[in-house]
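[1] Model the following, please.
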Amino acid sequence: MTRSVLVLNSGSSSLKYSVIQPDSGALVADGIVERIGEDGGVADHAAALQVAFDALADEGHSLDDLGLAAVGHRVVHGGPDLYRPTVVDDALIARLEELSPLAPLHNPPAILGIEVARHALPDVPHIAVFDTAFFHDLPPAAATYAIDHEIAAQWHIRRYGFHGTSHQYVSEEAAAFLGAPLESLSQIVLHLGNGASASAIVGGRPVETSMGLTPMEGLVMGTRSGDIDPGVITYLWREAGMSVEDIETMLNRRSGVRGLGGEIDFRTLRRRIESGDAAAQLAYDVYIHRLRKYIGAYMAVLGTVGVITFTAGVGENDAAVRRDALSGLAAFGLELDEHLNDSPARGPRRISADGSPTTVLVIPTNEELAIARACAQVLAG
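    The predicted structure follows:
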C-alpha cells in the first residue's frame, strides 16, 4: 500500500486538511472545515475533524485504506529550541503551551488541533513541523534586535521568521526549475498572501527575512500592519487609552490592506481602484511601496541576486502586483517580460525578459507537501 500523510493546519475557526503521498508528491484529497464554534458551523475542532473524515469517506478515501504513515501538524512558532520536525508527545505539548505567548493567535489552535487528532488517531505518529524552523540559523546580525540584551535573552526575543516551509520549498523548487544547484543561487523569495513575507537566501540557507518575533513584522499584509514605529503602540496606550490587547487586535486584524482600504481581496480592491476609490488606491500604493523597499533592501544584503520568486495567493495570481513591484528596476538587473507576466498559466514559470540579469519566477508554493515530506524524513530516521 502506498503510504500517505494527513497534513492538518488548525486555525481558531478553521481546519485545513490534506492527504498527500510524500514519495510521489501526489495529492490524494484536501479540504477545509470553516466556522468552527460559530453559528452555522460545527461545534468544535473534534467535530471539524470528524467532518473532514466524513468528507474523505464520501470521496472514497476511508482512513483504513489511506495507508496513513503519519499526521503532520503545521505549528507556527517553535520558539528558540523547536526547529526540527518533532514527534508529538505530552512533553512537546507542554512546551508548545509555554510558547503560546509568542504566537497567541496561532499556537493555541494548533495545540488544540494536535490534541484532537491524537485522540482520534492514537496509533499513528503525530509530527509537528514548525514555520520558524527554516530561519532558525539566521546570521546573528539578522536575527538580533537592538534592545537590551539581557531582556532579549530572558524573554527569547529575536527574529524568528515565519512561512519557513514555503520559503524553503519555493527556493528549492526554483533551483530545480532552473536546473541549477541550490548551492549556487542567491535568491529573494516573496510569499505574498493574506500573510506576506520576504526572504533572502544564499546557497539554500536564509540570511534575512521580514517577519520577526511574531508574524506581524515586515510587509504590509491583508489585515496586519507589518513594520510600524514601536512608539505608535505606547502612544496609543498612553494618549488614546487603548489597552495592549486592543492595540494588538488592531495591528493583527484591522490593519494592513483591510485597515487602509477596507478589503483584503485584491480582485475587489482592483475594481474599487478602477472606479476611482482613493482609499483602495492608497492601500495598494502602501502595499507596493513596502514591497519594493524590501526587495531593494534584500538586493543590498545579497549584493548579487540571481533569482526573485513570487509565490502564494497574490504572488502567484496577481500580475499587476508583480509588475508594479519590479517596475523601473531594469538598471538593477530586473526586467519583466510583460507577455509572460500576464500569462494565465498557473504552474512554475519564468516571467523575466530574455537577457534580464536576474531571473524572475513564479513558483506555486505547496506547504502541505513540504510538511508531508518532513514527516517522511522523520519516519525514515
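
[2] When you work out contacts or count neighbours from here on, use the C-alpha atoms and nothing else.
    Fine.

[3] excluding its backbone neighbours, what's nearest residue 350?
    Nearest non-adjacent residue to residue 350, counting by C-alpha to C-alpha, 6 or more residues apart in numbering: residue 361, 4.4 Å away.

[4] and if you look at residue 318?
    residue 266 (7.9 Å).

[5] show me the residues around residue 322 that make contact.
    Residues in contact with residue 322 (C-alpha atoms under 8 Å, 6 or more residues apart in numbering) are 310, 315, 341.

[6] And for residue 190?
    196, 197, 198, 199, 308, 309, 310, 311, 315.

[7] Look at it and tell me its secondary structure.
    Going by DSSP: H, G, I helix; E, B strand; the rest coil, the secondary structure assigned to residue 190 is strand.

[8] Roughly how far does it sit from residue 241?
    Residue 190 sits 37 Å away from residue 241, going by C-alpha to C-alpha, to the nearest Å.

[9] Over to residue 251?
    Distance of residue 251 to residue 241, computed by C-alpha to C-alpha: 16 Å.

[10] Next, the structure of the following sequence, for comparison with the previous one:
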Amino acid sequence: MNIFVLNSGSSSIKYQLIDLDTEEVLARGLVERIGEPGQVPDHQAGIAAVLTSLGDARIDAIGHRVVHGGDRFDRAVIVTDEVEAAIEELSVLAPLHNPANLTGIRAARAAMPGVPNVVVFDTAFHQTLDAAAYTYAIPADLAREYGIRRYGFHGTSHKYVSERAAAFLGRPLEQLKIIVLHIGNGASATAIDGGRSIDTSMGMTPLEGLVMGTRSGDLDPAVVLELQRRAGLSVDEVDDVLNKRSGLLGLSGYSDERDVQKAAVEGDEAAEVALSLYRHRIRHYVGAYAAQLRGLDAIVFTGGVGENNTLVRRRVLRGLEFMGVHVDPDRNEVASKSERRISPDNWPVSVLVIPTNEELEIARQTAALI
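    Sure thing, here's the model as predicted:
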C-alpha cells in the first residue's frame, strides 16, 4: 500500500510517498514559495506539479498533518465535507496552521477525487489528558465559550517515539512509564503512562512549556499585561514578541541551539545564560513528570536537538542519579541515526535516543483507517 503524506504550510507543500509494506520512502520533496511571483501560483498547482513528478506511481491514500483538532478529534479520521468544516472552525485556535493544512486537503481532494484522504491531528494523542491536566484556572464559562484549555502538540511524534521505545526495550507499552523529550526549534515534553499521554508541556498553543528557538515557553501571564501597559505593545505585537522574538533568539541573538552553544563556548555570557535556562526548563519538566507518572522506566530524546546534541542530553540529565537516571558518556558521544540506549545497561531508568518519523506515523494511521 502506497501512502502519500502531505504537510501543507501557508506557502509550501512537504511530501513523502511511502510504501507501507516495506516502510520505504519512494519519493520525498518540498514545494516552496507558493504564490510568489514566478513561482507555483497556488496549492492546487503545487500538488499537480508533485503528481507530475511522481509519474505513474500508485497512490492508495493520502495522509495529511493537521495541527489542531481541538477537543473534537481524539484520533485520525477520514476526510469528509463535515471534517473539512470542523477543521475550518478550529482555525481560530491555530490561525497560522489549520487554514494552510486545509488548503492542502482541498487541493488534494480536487486533484485525486477517487483517492481517500485521512487527517492526523497533532493534538489527538493528548486527548487522553485528565481534566486536572488540561484545565486552566480561569472562569469556567469563559473557558467553555472560547475553547480555552490545554491541548498539547507534537502528538504524532510522541506517539511514534513512545511505541518505538517500547519495541526497543522489548516490553509492552502498556507496562511502561515514559517521558518523551521532543527537542527541536519547537520543543515539548510528554509524560506517557501505558501508552496514554497524561501530561504535556505545550498548552492551548505551542507557546507554553519549554524554552524554544523563538518562543518564550512558560511565562507569568502578568508579563503580557506589563508589555501592553508599560511598553505600549498591542496584542499582535506581544504575540510577535513571544512567538517570534523570544526563546533562545531573544536571550542570545541566536535561534539555533548550535549557534548558541558555539557562542557560549567562545565566552558569550548571554548565550551561556540562554543555555542554562534552556536546560533548566527541560530538567524541570523531567522531575515534574516523573512525579506525575509515580515512577519512571525510560526517558527518550527525539527531534533535531534531542537526537543530535550530545551536550544538551548530558547537561539536562546531569545530577539526576538519585532518580535512577544516568547518561553513559561514551554511549552518548556516539554519532548515529539509529535507535540507541545512552544509559548504562544496569541503571533503573533507560535513557534512549529514538529518531522521530512523523510521516511514517501519519502513513500508518492513514492505512489503518482505509
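
[11] Put one on top of the other, what's the TM-score?
    Scored against TM-score structural alignment, normalised by the length of structure 2, the superposed chains reach a TM-score of 0.96; 370 aligned residues with a C-alpha RMSD of 1.5 Å.

[12] what does residue 118 of structure 2 align to in structure 1?
    Superposed on structure 1 with TM-score structural alignment, residue 118 of structure 2 falls opposite residue 127.

[13] Secondary structure element holding that match?
    strand 126-130 (DSSP states H and E).

[14] could you point out the longest helix in structure 1?
    The residue-count maximum for a helix in structure 1 (DSSP state H) belongs to helix 278-302.

[15] Could you give the separation of it from the chain centroid?
    For helix 278-302 of structure 1, the separation from the chain centroid amounts to 18 Å (computed by C-alpha atoms, centre = their mean, to the nearest Å).

[16] just stretch 38-50 of structure 1 next, same as before
    For stretch 38-50 of structure 1, the distance to the chain centre is 25 Å (C-alpha atoms, centre = their mean).

[17] In helices, which of the contacts of residue 190 of structure 1 appear?
    Using DSSP H, those in helices are residue 315.

[18] ok, the residue nearest to residue 350 of structure 1 - contacts?
    174, 307, 308, 309, 310, 348, 349, 350, 351, 352.

[19] To which residue of structure 2 is the fourth one aligned?
    Spelled out, that is residue 309 of structure 1. By TM-score structural alignment, residue 309 of structure 1 lines up with residue 300 in structure 2.

[20] So what's the residue count around the aligned partner of residue 101 of structure 2 in structure 1?
    With the correspondence set by TM-score structural alignment, residue 101 of structure 2 lines up against residue 110 in structure 1. Here the number of neighbours of residue 110 of structure 1 (other C-alpha atoms under 10 Å) works out to 25.

[21] if I look at the spatially most central residue of structure 2, how far off is residue 266 of structure 2?
    In structure 2, the C-alpha nearest the mean C-alpha coordinate belongs to residue 154, at 2.5 Å (C-alpha atoms, centre = their mean). For residue 154 of structure 2, the distance to residue 266 of structure 2 (C-alpha to C-alpha) stands at 33 Å.

[22] what's the matching range in structure 1 for stretch 249-258 of structure 2?
    The aligned range for stretch 249-258 of structure 2 is 258-267, by TM-score structural alignment.

[23] List the buried residues in the matching stretch.
    By 16 or more other C-alpha atoms under 10 Å, the buried positions in stretch 258-267 of structure 1 come out as 258, 259, 260, 261, 262, 263, 264, 266.

[24] from these, which is closest to residue 290 of structure 1?
    Of all the buried residues of stretch 258-267 of structure 1, residue 290 of structure 1 sits closest to residue 260, with 13.9 Å by C-alpha to C-alpha.

[25] does that closest one sit in a helix or strand, and which one?
    Residue 260 of structure 1 belongs to helix 256-261 when assigned by DSSP H and E.

[26] post-alignment, that helix versus structure 2, mean distance?
    Helix 256-261 of structure 1 differs from its equivalent in structure 2 by a mean of 1.5 Å after superposition (mean C-alpha distance after the TM-score superposition for structure 1).

[27] Run through who's touching that helix.
    220-226, 263-264, 269, 279-284, 287.
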